[in-house]
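Colleague: Prediction below, plus the sequence it came from.
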Amino acid sequence: MDNSNNKNANNDASMVRIHSSAEIGSLDLDYEDQSLVSPESLARKKHSFDEVPHRSLSSGASDHCCPLFMRNSVAESIKIVVFSAKINLLMPFGPLAILVDQFSGHHGWVFFLSLLGIIPLAERLGYATEQLACFTGPTVGGLLNATFGNATELIISIYALRNGMIRVVQQSLLGSILSNMLLVLGCAFLAGGLVYSKREQVFNKGAASVSSGLLLMAVMGLLLPAVLHSTHTELHFGKSELALSRFTSCIMLVAYAAYLVFQLKSQQNLYIPVDEGDSQNEEASEDEEIPEISKWESIIWLSILTAWISILSEYLVDAIEGASVKLNVPVAFISVILLPIVGNAAEHAGAVMFAMKDKIDISLGVAIGSSTQISMFGVPFCVVVGWMIGCPMDLNFQLFETASLFMTVLVVAFMVQEGTSNYFKGLMLILCYVIVAASYFVHVDPKSVEDKPSKPSH
């Protein structure tokens, strides 16, 4: 253990930092600034968004990460995880949603309270993932981040798939991509640009180009089944589209796995600015901190939080259609605009905070990295899960949804190609998101009617 730590300490320039945002940018090692700050702590550390310390996820962590001597009592662990973060004030809304469902059955309130109750759980899930990743090497840490980074969205999607609500799954995943690329990135650019209004903030455009390429690949995977369906050119009507989607999903998962290898092995230092290499060792050692909870505590908390999110997700999914009627809001608007707020709320604030601290690379990694993870891992993963449980989910997101994604990827790709950001670019991205939200507010999705599940009798 000590030899591994010393080796890592002497080779900080090649250490890998892994995102652990409740987001997505969980594996975009490429966007880190000179201090090699771990974006995984962007909204997780120090229990609030006031000050976010950074931690290394290199193999064996560092000399500052001493898990062997950490022992917290049950009360201390609960205090650290549950009572130390201000956002946890929203936790009581979860049990309240269950009570409202049992005694009144008002789907509008159940949906709203479930949304509020899941937000702090998603943030704490990312925090527990970060703590556990400190005890692992980069490869295992990457797997953890891929598994739990977007766990909230995936859990909601799996429950929706079990209920046959394919369109809700497709639109909620699409909404996560759109909100990260337009709203989160736009707010980060705007906030950073206002704070540093006399100059442009600079980030590594090479890193952005890699993620933009992956996003365009995801658009291709979604566009071809939609065009195949719309042009009625399927070889076997009703079957070719689904078969193509499943095959493409497997290819996308392979591409995402290759991307992880590219990030974690081949190109560890590709995105580290050249002029920052000399100061990495000193800054990295200053930024390291001891984990606040032990490995087994992290595992236990991951299990508890995942189970609690699963319970609330079931109430949330069951209340979607009723909430749509009660609130007079289209299901498409709820799925694309409202649901993504649940899993992304914590990292939104973190991305903005880092932009205001002139660490725009991390904000970019969170926004585009999370979109990359959802599009290249989340979407094909749900197709494969649907395949396993007999639910015919495909990559045909329909032309309206696919067109909105395609235009979003193009807009963001043009915005980041220069490697600079300012408040005007941020404002344009936010206004683009407002246009998208307004479009879905007046969009009637005819296919969602076909996916209405038969309600079991209680």
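Modeller: Noted; the coordinates are in hand. Numbering: from 1, shown residues only.

Colleague: going forward, measure contacts and count neighbours with C-alpha atoms only.
Modeller: Will do.

Colleague: So for stretch 180-200, first residue to last residue, what's the gap.
Modeller: For stretch 180-200, the first-to-last residue distance is 21 Å (Cα to Cα, to the nearest Å).

Colleague: Distance from the chain centre to that stretch, please.
Modeller: Relative to its parent chain, stretch 180-200 has a centroid offset of 19 Å by Cα atoms, centre = their mean, to the nearest Å.

Colleague: can you give me the helices for the stretch 201-350 of the chain?
Modeller: In the stretch 201-350 of the chain, the segments counted as helices under DSSP state H, counting those that start in this stretch are 205-230, 240-261, 280-287, 295-327, 331-333, 339-356.

Colleague: Use this one as the comparison:
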Amino acid sequence: MMESHQIEMGAFKANGPQVPNGGLSSVVQTWSLQRPVERVLQSIRTVIFTSKLNLLLPFGPATIILYYTTRMHGLIFLFSMLGITPLAERLGYATEQLAIYTGPTLGGLLNATFGNATEMIIAIYALKNGMIRVVQQSLLGSILSNMLLVVGCAFFAGGIVHRNKDQVFSKATAVVNSGLLLMAVMGLMFPAVLHFTHSEVKQGASEVALSRFSSCVMLVAYASYLYFQLSGRNNSYSQIGSEEVPNEDTTEEDEETEISMWEAITWLAVLTIWISVLSEYLVNAIEGASDSLNLPVAFISVILLPIVGNAAEHASAIMFAMKDKLDITLGVAIGSSTQISMFVIPFCVVVGWMMGQKMDLNFQLFETATLFITVLVVAFMLQDGIANYLKGLMLILCYLIVAASFFVHVDPQSSDD
């Protein structure tokens, strides 16, 4: 009797629970596979399909197809520009999402690093191809575009929306950024003056050596400024390139996370790689596009290329100005110009040094004078801490003058050599 009872219990243990356990494990396995798939699809939906600019994404693959099937350099250049524009905007979005998780300190560094990633990638590819003038002019164009066009459009749009009052912003931030930009102008001016006065000790070698030394000094100055900003010593300065809202204006919608931290990191890697691929085709098509479109290389480099890299800054700066948050607008636009002049340009000189390319800070007299006058005009506009649509219109018109100047400008490099 006891033995038969044990046999029945053993049979129940051996056979009875197997069916439920097997069914449960298959359900758990299916559920565990389904969750990551749903997560990935949700992330793709959030990043790819929420921005209207992403309608331009097909131009990326079309660029590669055109490059290998035709010799239409003008079309390849145009398609690569259109393909990179939404990627630059999404790169800014992914950086903002990651900055929410990392907090303001590391978030400021992330924005400083990835805010101008597109310009840096294009510059490094051009540097690798020995196109030093394209590197110089495209970075100069990014500074001019941010300071005149982006700030001008932001002031103009904000002034129209808030036409009944003057918008105000932190004068302390504007003064410090203006000072750093003037320091950058000084770093660019001395190699150019040394070259054009023919007063260097060793012709050609001295200006390169001076440029490399000045670049190292500018990088130290930029690192010191970042430390000063992020150490929290003085809360009256907003973080360079940070698109976060100051403490008093922080709202829930600005802090809302739409993707997880690891998703943001993954998207940063994917977007950076894809921008790198398209940048190579963009750089390779510049000279052919100049011939086919009958446009000077200087105009393409200074005016057209920065439109690609500044798409994200342009949109977000205008949006924040319309919300009457001009401190963030200046953090985006003027902060981006400061990053390029104090970090990206010296960084490219150091990278060129490692590559064996004679990248220097001699931006030629025309470009250096343009930058110097632009910094003075913008510093004068920002000195009172007040913005309105008239100032915005004046900055936009100044940018049109600069664009027209580069349209009729011929690069004197060949005659100098």
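Modeller: Here it is on my side, so go on. As the structure is a prediction and not an experimental result, all values here were calculated from the model.

Colleague: With distance to residue 97 of structure 1 and mean neighbour count added, can I get the helices of the stretch 201-350 of structure 1 in JSON lines?
Modeller: JSON lines is the format used below for the helices of the stretch 201-350 of structure 1 (distance: least, Cα to Cα, whole Å; neighbours: other Cα atoms under 10 Å):
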{"stretch": "helix 205-230", "distance to residue 97 of structure 1": "35", "mean neighbour count": "20"}
{"stretch": "helix 240-261", "distance to residue 97 of structure 1": "35", "mean neighbour count": "18"}
{"stretch": "helix 280-287", "distance to residue 97 of structure 1": "40", "mean neighbour count": "17"}
{"stretch": "helix 295-327", "distance to residue 97 of structure 1": "8", "mean neighbour count": "19"}
{"stretch": "helix 331-333", "distance to residue 97 of structure 1": "20", "mean neighbour count": "25"}
{"stretch": "helix 339-356", "distance to residue 97 of structure 1": "15", "mean neighbour count": "25"}
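
Colleague: Nearest to residue 81 of structure 1, out of these?
Modeller: Evaluated over the helices of the stretch 201-350 of structure 1, closeness to residue 81 of structure 1 peaks at helix 295-327, with 8.3 Å, by Cα to Cα.

Colleague: starting at the chain centroid, how far to the closest one?
Modeller: 16 Å.

Colleague: what does stretch 221-231 of structure 1 give?
Modeller: Relative to its parent chain, stretch 221-231 of structure 1 has a centroid offset of 26 Å by Cα atoms, centre = their mean.

Colleague: now do stretch 246-260 of structure 2
Modeller: A distance of 21 Å separates the centroid of the chain from that of stretch 246-260 of structure 2, by Cα atoms, centre = their mean.

Colleague: measure that stretch end to end?
Modeller: End-to-end for stretch 246-260 of structure 2, by Cα to Cα: 23 Å.

Colleague: Just to confirm, what residue in structure 1 is aligned with residue 267 of structure 2?
Modeller: Counting by TM-score structural alignment, residue 267 of structure 2 lines up with residue 301 in structure 1.

Colleague: Using a markdown table, please lay out the helices of the stretch 201-350 of structure 1 together with distance to residue 399 of structure 1.
Modeller: What follows is the helices of the stretch 201-350 of structure 1, written out as a markdown table (distance: least, Cα to Cα, whole Å):
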| stretch | distance to residue 399 of structure 1 |
| --- | --- |
| helix 205-230 | 6 |
| helix 240-261 | 14 |
| helix 280-287 | 47 |
| helix 295-327 | 23 |
| helix 331-333 | 14 |
| helix 339-356 | 21 |
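
Colleague: what does residue 134 of structure 2 align to in structure 1?
Modeller: Residue 134 of structure 2 maps onto residue 168 of structure 1 when the alignment is built from TM-score structural alignment.

Colleague: My error: substitute residue 50 of structure 2 in the last question.
Modeller: Alignment note (TM-score structural alignment): residue 50 of structure 2 maps to residue 84 of structure 1.

Colleague: coming back round to it: for the helices of the stretch 201-350 of structure 1, which one sits closest to residue 397 of structure 1?
Modeller: Relative to residue 397 of structure 1, the nearest member of the helices of the stretch 201-350 of structure 1 by Cα to Cα is helix 205-230, separated by 6.5 Å.

Colleague: residue range for that closest one in structure 2?
Modeller: So helix 205-230 of structure 1 sits over residues 171-196 in structure 2, by TM-score structural alignment.

Colleague: average distance between that stretch and structure 1?
Modeller: Aligned to structure 1 and superposed, stretch 171-196 of structure 2 gives a mean residue distance of 0.4 Å (mean Cα distance after the TM-score superposition for structure 1).

Colleague: Centre of the chain to that stretch, how far?
Modeller: For stretch 171-196 of structure 2, the separation from the chain centroid amounts to 21 Å (computed by Cα atoms, centre = their mean).

Colleague: try stretch 305-322 of structure 2
Modeller: On the basis of Cα atoms, centre = their mean, stretch 305-322 of structure 2 sits 10 Å off its chain's mean C-alpha point.

Colleague: And stretch 374-390 of structure 2, by the same measure?
Modeller: How far stretch 374-390 of structure 2 lies from its chain's middle: 23 Å, per Cα atoms, centre = their mean.

Colleague: That one aligns to what range in structure 1?
Modeller: Stretch 374-390 of structure 2 maps onto residues 408-424 of structure 1, going by TM-score structural alignment.

Colleague: Return the set of buried residues in the matching stretch.
Modeller: 408, 409, 411, 412, 413, 415, 416, 419, 420, 421, 422, 423 (16 or more other Cα atoms under 10 Å).

Colleague: Identify the residues contacting stretch 46-63 of structure 2?
Modeller: Here stretch 46-63 of structure 2 makes contact (Cα atoms under 8 Å, 6 or more residues apart in numbering) with 76, 79-80, 82-87, 90, 258-259, 278, 281.

Colleague: do that again at 6 Å, thanks
Modeller: 76, 79, 80, 83, 86 (Cα atoms under 6 Å, 6 or more residues apart in numbering).

Colleague: Name only those of the residues you listed that count as buried.
Modeller: For the contacts of stretch 46-63 of structure 2, a burial check counting by 16+ other Cα under 10 Å picks out 76, 79, 80, 83, 86.
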